[in-house]
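> one predicted model, sequence on top.
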Amino acid sequence: MTKKFKVDDHVSWNSEAGRVSGTIVKVHTRDFDYKGHTHHASEDDPQYEIRSDKTDHIAAHKGSALDRI
C-alpha cells in the first residue's frame, strides 16, 4: 500500500546528508518537470514537494520514501 500524505504534513526521509525533515508544500498527481527531470506521478502514486526544515530546500519524493513525524 502506498503511503498518502497531504500539504502541511511533517515528514522525514533519507538523503545523501542523512535523515532530513520537512513539510509537504505540494502534492503532484500527474507527471511534472522538476529541476530538469520528469517525475512520474499519478492519483494512485503521487509525488510530494517537501520544504526542508533546516535549509528551505525543496525536494520531490514518492510517498514510499517518506515517514510521517
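Done, it's in. Numbers count the residues shown, from 1 in each chain.

> only C-alpha atoms from now on, for both contacts and neighbour counts.
Will do.

> mind listing the strands in the chain by residue range?
Secondary structure of the chain (DSSP state E): strands at 10-15, 18-28, 32-34, 37-39, 47-52, 58-62, 67-68.

> so which of these comes closest to residue 1?
The closest of those to residue 1 is strand 58-62. By CA to CA, the value is 12.6 Å.

> now residue 10: how far from residue 59?
Distance of residue 10 to residue 59, given as CA to CA, to the nearest Å: 13 Å.

> neighbour count winner among these two?
residue 10 (20 against 16; other CA atoms under 10 Å).

> list the contacts of the closest residue to that one other than its chain neighbours.
Leaving out its chain neighbours, the residue that sits closest to residue 10 by CA to CA, 6 or more residues apart in numbering is residue 23, at 4.6 Å. By CA atoms under 8 Å, 6 or more residues apart in numbering, the contact set of residue 23 is 7-11, 50-53.

> alongside the first one, take a look at this:
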Amino acid sequence: MSEKLKKGDHVEWNTSGGKTEGEVKEIITEPTDFKGHHFEASKENPEYRVESSKSGKDAIHKGEQLKKSKEKK
C-alpha cells in the first residue's frame, strides 16, 4: 500500500473466499489484542481495523494487505 489510509476510507483486500470490501474503522498504532490474536502495530507500521461490507464483521489487517477502493459500493 503506497497511500496512507484514514478512518472512513473504503478499501478492498483478498481473502480465501476472494476479494472483500469494507471500511476502515480504526487506525491502530500500538500493540493490541483483538479476537484472541496479538497485533504488533506501531506508529511506523500501523494496522487497520476494517468492517466487511458483506458480513459486517471486523478484522485487523496490515496496510500492505489493503487497497483503497475507487468508489464506495
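Okay, I see it. This structure is a prediction, so every number in the text was calculated from the model and none was measured.

> and the strands of the first structure, which is most packed in?
Per residue and on average, the most neighbours among the strands of the first structure fall to strand 47-52, with a mean of 22 (mean count of other CA atoms under 10 Å).

> what residues are up against the residue lying closest to residue 21 of the first structure once chain neighbours are set aside?
Nearest non-adjacent residue to residue 21 of the first structure, counting by CA to CA, 6+ apart: residue 12, 4.0 Å away. Residues in contact with residue 12 of the first structure (CA under 8 Å, 6+ apart) are 19-22, 66-69.

> would you turn these into CSV with distance to residue 1 of the first structure?
Output for the contacts of residue 12 of the first structure, formatted as CSV (distance: CA to CA, whole Å):
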residue, distance to residue 1 of the first structure
19, 23
20, 23
21, 22
22, 23
66, 13
67, 14
68, 15
69, 19
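
> quick check, nearest of these to residue 28 of the first structure?
Nearest to residue 28 of the first structure among the contacts of residue 12 of the first structure is residue 66, at 14.7 Å by CA to CA.

> neighbours around that closest one, how many?
If we define neighbours as other CA under 10 Å, then residue 66 of the first structure has 19 of them.

> give me every residue that touches it.
11-13.

> same question for residue 39 of the first structure.
Residue 39 of the first structure neighbours (CA under 8 Å, 6+ apart): 31-33, 47.

> out of those, who's nearest residue 40 of the first structure?
Using CA to CA, those come closest to residue 40 of the first structure at residue 31, 4.4 Å.

> ok, now which ones touch the residue nearest to that closest one when sequence neighbours are not counted?
Nearest residue to residue 31 of the first structure, sequence neighbours excluded (CA to CA, 6+ apart): residue 40, at 4.4 Å. Residue 40 of the first structure makes contacts with 30-32, 47, as judged by CA under 8 Å, 6+ apart.
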